[in-house]
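Engineer: sequence first, predicted model second:
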Amino acid sequence: MADRVAGVRLAPYTTLRVGGAARAFVEAHTGEELVELVAEADRAGEPVLVLGGGSNLVVSDEGFDGLVVRVSSRGVDVRDEGSRVVVTAQAGEDWDALVARAVAEGWSGVECLSGVPGLVGSTPIQNVGAYGQDVSQTVVGVRAYDRRAGEVLDLDAEQCGFAYRHSAFKDDLARYVVVSVTYALEKSEKSGPVAYKELAAKLGVEIGGRVALHEARTAVLHLRRGKGMVLDASDPDTCSAGSFFTNPVLDGPEAAELERRAPGFPRWDTPAGAVKVPAAWLIEHAGFPKGYRRGPARISTKHTLALTNPGGLGVTGFPGDPEALGSMSMPAPFDGPATAADLLALAREVKEGVEAKFGVTLVNEPVMVGLRL
């Protein structure tokens, strides 16, 4: 088993490049090692933070007073079942690399999730989704260590409790450690039905149309790059945790109140009768445009939902490349990196501004470690 290291800075392991040091840090190179490390710490009463790709994480400036277990397990198993393939990937596999392989192999169902940063293990926790697809459409099973029961469980999709950007795992983040995820993908050179208006327009097809897998991937990557949502060591806007807020889902009275305050607001009516509202629209119309700054923290110049740490490029590399610490020049005009406190101050200003103007409470999407919005 790998040795522990004391005092490792966590900022280089996150895409926001914020966060203090871990009291102890260790890498788990297999699923078995991951379970063993977490179980051993639990028996000793030691706090544990399981760290994946760091793309959906905000760590406090004080760091983590416990053991950080970085998930580095690798391995992909593919089982051919005629019209589909069943793919089981270890939690430490890079998500976009798996999507790229699916596109190359002719496995349909995750192509619209191209460019999403992070590891496989995080996908069921957040029910990762983009451009009309989410992983709940393809996940058929998750192997997870239940820290409360002290056993490894094999959960089917129904037991995962998937909902919009949510799952049973997210209900209690400290309980489960994802070991591997199994996806069922259609054997087809065509994408799934295109369900997102912006992507359909980019591809020149009607909603519900299908295109070649590589065309879907290329279009999604182009759209994401235009919003600063593909990791790029030369682009300060990608020093973010992606969308910082989820799109609010309002019940009838809440939607009526918003209609009173903002007649004709953009909306999606859900089959259950709720109303989903674009958080980006609320933020912009509450007075927070792209590029809005509070100290060294900034709303992305490309995407209103992303809060960024532009100066972070000057002091860290990307997750998985901590050796790049200090190797990049500081991008002007930023004098230095933001702290977690700076990011949270900007997030609170945006949240309070939206609530004051529209009566809608925004909910953060990234996981907070030692912080509360």
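Structural biologist: Received the coordinates, thanks. Numbers count the residues shown, from 1 in each chain.

Engineer: only C-alpha atoms for contact and neighbour calcs from this point on.
Structural biologist: Will do.

Engineer: how about the strands of the stretch 151-300 of the chain, start to end?
Structural biologist: 151-156, 176-187, 240-243, 249-250, 268-269, 275-276, 293-294, 297-299 (DSSP state E, counting those that start in this stretch).

Engineer: try it against this one:
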Amino acid sequence: MSTVETVGRNSLREHTTLRLGGPARRFVVAETTDDLVAHVRKLDEEGEPVLLVGGGSNLVVGDAGFDGTVVSIATTGWSDDFRTVAAGQDWDTYVAATVAAGLGGLECLSGIPGRAGATPIQNVGAYGCEISQVLESIELYDRRDREVRTVPADELGFAYRTSVLKGTDSGVVLSVRFRLADDGLSVPVRYAELARRLGVDIGERVPVARVREAVLALRRGKGMVLDPDDHDTWSAGSFFTNPVVPEAELPRVLERIADVVGAEAAVPKYPADGGVKLSAAWLIERAGFGKGHPGPGGRVSLSTKHTLALTNRGGATTADLLALARQVRDGVLERFGVELRPEPLLVNCEL
């Protein structure tokens, strides 16, 4: 096992895609699954606070940092059949490999930053596909009984952008196994924007490489593919989840929206468990927060390409980012009576 305690490595801004966050007291790197389990088990025995970090793409860390040990999950690789992947493997590199092998299932999730082990925690999704639709099982280290076990997908309590693993540190994902099709075709295209890009009807299956290329182009146009020279990608992706409004409350919400933007407005809405899902980006824009809307001192802003991304324009602090997030959240609530909730994990900070 290796422990790294240099100041540069301890700064969490070096380990998040937002490039924000204060120092950690200690920093350790786990390059094998055995090391990962051993590090976490030892730290738990010592009573040490632990923060698990993969790609840092869904993480907002306070300016005071983390008073404990950060465990960087750096395990890599996948099985010969491509279906099982290590938790620390860069996600898009893995997706590219499955596409190159002609395996379908993950192509709509191309270009998403981060590591493979985080995808079931968040039930990551994009362009009509969610991890829950293709996941078979995970290998998990349970910190409560200190055992490693296989957990099937149906025990993970998946819902929109969540699972039983989200918001708890009781388990450590070690590897992830997927159900992938081997006929070279994608899952049925379900997302209208992607279907238009591909020139196909909803429900059609398309060669996986075509879908990956189209998804990457769409994501680049929204600043959602990491680029160190593009501050629009210095973000945690979509900062707010699309709000799900219970069916009973929907008429009231739609009436309020109509009062603000006009009865003729076509409000984007989609079926969802427990109600109807509205577009957070649509609400944000119509609450007066356009692309590029600045936060404190211009050090943060909404992305110039996508209103759902809050971005670090350079020299920002986490406090700056959260001030902008509160402004957007409160503005949408005031205008439409809809509360937006953050998608990233907030560490030592809050809205």
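Structural biologist: Received it, and whenever you're ready, just let me know what you need. These figures come from a predicted structure and were not determined experimentally.

Engineer: re earlier: which one, of the strands of the stretch 151-300 of the first structure, ends up nearest to residue 59 of the first structure?
Structural biologist: Of all those, strand 240-243 sits nearest to residue 59 of the first structure, with 11.1 Å by C-alpha to C-alpha.

Engineer: onto which residues of the second structure does that closest one map?
Structural biologist: Taken onto the second structure by TM-score structural alignment, strand 240-243 of the first structure occupies residues 235-238 there.

Engineer: next one: that stretch to chain centre, how far?
Structural biologist: 7 Å (C-alpha atoms, centre = their mean, to the nearest Å).

Engineer: average gap between the longest helix that the second structure contains and the first structure?
Structural biologist: Scanning the second structure for the helix with the most residues, using DSSP state H, yields helix 318-336. After superposition onto the first structure, helix 318-336 of the second structure sits on average 0.4 Å from its aligned residues (mean C-alpha distance after the TM-score superposition for the first structure).

Engineer: quick one: the helix or strand following that helix to the first structure mean distance?
Structural biologist: Next along the chain after helix 318-336 of the second structure, taking DSSP states H and E as the criterion, comes strand 345-347. Aligned to the first structure and superposed, strand 345-347 of the second structure gives a mean residue distance of 0.5 Å (mean C-alpha distance after the TM-score superposition for the first structure).

Engineer: report the distance from strand 345-347 of the second structure to the chain centre.
Structural biologist: Centroid displacement of strand 345-347 of the second structure relative to its chain, using C-alpha atoms, centre = their mean, is 12 Å.

Engineer: and it, what does it pack against?
Structural biologist: If you count contacts as 3 or more C-alpha pairs under 8 Å, 6 or more residues apart in numbering; DSSP states H and E, strand 345-347 of the second structure packs onto strand 59-61.

Engineer: ok, how many other residues are close to the equivalent of residue 71 of the second structure over in the first structure?
Structural biologist: Taking TM-score structural alignment, the alignment pairs residue 71 of the second structure with residue 69 from the first structure. For residue 69 of the first structure, the count of nearby residues is 21 (other C-alpha atoms under 10 Å).

Engineer: where exactly do the helices run in the second structure?
Structural biologist: 7-10, 33-46, 91-100, 119-122, 192-198, 208-221, 250-261, 280-286, 318-336.

Engineer: in the longest one, what counts as buried?
Structural biologist: Neighbour counts using 16 or more other C-alpha atoms under 10 Å place 318-322, 324-325, 328-333, 335-336 of helix 318-336 of the second structure among the buried residues.

Engineer: before we move on, the earlier item: among the helices of the second structure, which is nearest residue 144 of the second structure?
Structural biologist: Per C-alpha to C-alpha, nearest to residue 144 of the second structure of these: helix 33-46, 9.7 Å.

Engineer: run through who's touching that closest one.
Structural biologist: Helix 33-46 of the second structure is contacted from outside by 1, 30, 49, 50, 71, 73, 75, 141, 143, 146, 174, using C-alpha atoms under 8 Å, 6 or more residues apart in numbering.

Engineer: can you list the residues you listed in CSV and add distance to residue 14 of the second structure?
Structural biologist: Converted to CSV, the contacts of helix 33-46 of the second structure look like this (distance: C-alpha to C-alpha, whole Å):
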residue, distance to residue 14 of the second structure
1, 21
30, 17
49, 20
50, 18
71, 14
73, 15
75, 19
141, 27
143, 27
146, 30
174, 23
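
Engineer: between those residues, which is nearest residue 9 of the second structure?
Structural biologist: Closest to residue 9 of the second structure out of the contacts of helix 33-46 of the second structure is residue 71 (11.6 Å), distances taken as C-alpha to C-alpha.
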